[in-house]
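1. model this:
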Amino acid sequence: MRKLENSELDRKSVEDFKEAQKTPITIILDDIRSLNNIGSVFRTADAFLIEKIFLCGITAVPPNKEIHKTALGATETVEWQYCETVLEAIEIARNDGAIIAAIEQVEGSKSLEDFEVEIGKKYALIFGNEVFGVSQEAVENSDFCIEIPQLGTKHSLNIAVSAGIVIWDLFAKIRIL
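-> Next up, the predicted model:
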């Protein structure tokens, strides 16, 4: 086996990315404080052709040197919008036809492994603050909540890790349909 050179990876140009058919997923970041987490989510969104990212509340916005360190240019490809509140982002996504899913541990949540996507539907995924998680008001305004199964001693995962897991899972399920 030989490791491939970057030139052999056949990646899209910025223009090709913007013209490409997107995966019907929008991401809503609810008061994310870490610039590295924000950048990592942008990079994951680029990798899976995500439609858009909403940056809400205290979540920083590009251009930002610290976001760029982990985004590595994905802020130039992935569409994004700032909203003062998470409820504003939820309303915009819902008006665009998205089903709203908070990624949070709540009573009655759906386990990610059991979650089934619906053909032809758009999804808006809410990821929350590193300490407090998705806000209660966002949970209450979601159509349902998805929980990532965890078997260890910790109560949560890093938001960038959570985003990667959930986005990959939905991407894979959508591509099968």
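2. going forward, measure contacts and count neighbours with C-alpha atoms only.
-> Will do.
3. residues touching the most centrally placed residue in the chain, list them.
-> Against the mean C-alpha coordinate of the chain, by CA atoms, centre = their mean, the closest residue is residue 27 at 3.7 Å. Counting by CA atoms under 8 Å, 6 or more residues apart in numbering, residue 27 touches 50, 52, 53, 54, 124, 125, 126, 127.
4. Just the closest of these to residue 105, please.
-> residue 127 (11.4 Å; CA to CA).
5. Another sequence for comparison is provided below:
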Amino acid sequence: MKRIESIKNPKVKEWRKLHKRKDRDLTGTFFIEGFHLVEEGLKDKEMVNEIIITEEVSIPQHWKLDGINLTFVTTEIMKVISETETPQGIAAVCKQKLAVHPLNWSKTLMIDAIQDPGNLGTLIRTADAAGIDGVLLGDGTVDVYNGKTIRASQGSIFHIPIMKGAIGKWLPSFSERKVPVYGTALEGGEPFNKIKSSKDFALIVGNEGSGVQQDLLKNTAANLYIPIYGEAESLNVAIAAGILLYHLRE
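-> Okay, the predicted model is just below:
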């Protein structure tokens, strides 16, 4: 158990650096804050390197912290290292843990160049809720360990396997296993409800502005769209993914 009282302490600088992607990648760690996220992280204790807490906060009795470093800090330090306006007084440093390959996933969500961290976090949370086996983050996608992504996921980044890689590289492996891959597109697409649900499938959702890349859409079993019945121009990508994932799965 440690205690830090100065904002000039080197550890404080290290924690603040984790708000930048280059430092997260360099250290292989990321920063989370708030009771809910820390509790979700503790479900896989090997991922949690260190818990940071203010003296005014009580740790829930059911948390098992054996072998985990615990550091007490002042309220001022917690505000300095926090990204939220009203810190809950507890945070943690966790290890990055990405899946190696998606070859054994029967239900896969593939994300092509999503830029908004809130959208990515919500997509991961939605995939988790829908019982999807894993999420593949394609090139150009915002960092999964961005603070906004983590908070939007509501802890689902700890529940569902996530990997990074070029989507086009993995498409042949789905074909070899006879797993249909569905893209999302208005032009040349068909209404989603014409596709039957199945035990195995993969879904590609694309960039908020430009959608799924054309070279990926050319190699799918079908490209789907969700009809718009009102005056809205489009659906948010995470909302659309939720509709499609729940429809496609048996």
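6. still on that earlier bit, look up how far residue 144 of the first structure lies from the residue nearest to the centre of the first structure.
-> Separation of residue 27 of the first structure from residue 144 of the first structure (CA to CA, to the nearest Å): 15 Å.
7. Residue 63 of the first structure too?
-> In this view, residue 63 of the first structure and residue 144 of the first structure are 33 Å apart by CA to CA.
8. quick one, which of the two is more surrounded?
-> Set residue 63 of the first structure next to residue 144 and count neighbours by other CA atoms under 10 Å: residue 144 wins out with 17 against 10.
9. Quick one: residues contacting the more buried one.
-> 100, 101, 102, 109, 110.
10. Specify the local secondary structure of the third one.
-> Residue 102 of the first structure falls in the strand class when you classify it by DSSP: H, G, I helix; E, B strand; the rest coil.
11. Counterpart of it over in the second structure?
-> Using TM-score structural alignment, the partner of residue 102 of the first structure in the second structure is residue 183.
12. For the residue nearest to that match when sequence neighbours are not counted, pull up the helix or strand it's in.
-> Using CA to CA, 6 or more residues apart in numbering and skipping the chain neighbours, the partner closest in space to residue 183 of the second structure is residue 223 (4.3 Å). Secondary structure assignment for residue 223 of the second structure, by DSSP states H and E: strand 222-225.
13. which residues in the first structure does that strand match up with?
-> Strand 222-225 of the second structure maps onto residues 144-147 of the first structure, going by TM-score structural alignment.
14. Tell me how far the alignment partner in the first structure of residue 236 of the second structure lies from residue 34 of the first structure.
-> The alignment partner of residue 236 of the second structure in the first structure, by TM-score structural alignment, is residue 158. For residue 158 of the first structure, the distance to residue 34 of the first structure equals 10 Å [CA to CA].
15. Between the two, point out the one with more neighbours.
-> More neighbours surround residue 34 than the other of residue 158 of the first structure and residue 34, with 18 against 12 (other CA under 10 Å).
16. OK, contacts around the more buried one?
-> residue 130.
17. what's the answer for the one 4 residues further on, then?
-> If a contact means CA under 8 Å, 6+ apart, then residue 38 of the first structure has 32, 59, 60, 67, 71, 160 as its contacts.
18. thought the fifth one was touching residue 39?
-> Yes - counting by CA atoms under 8 Å, a contact exists between residue 71 of the first structure and residue 39, whose distance comes to 4.1 Å.
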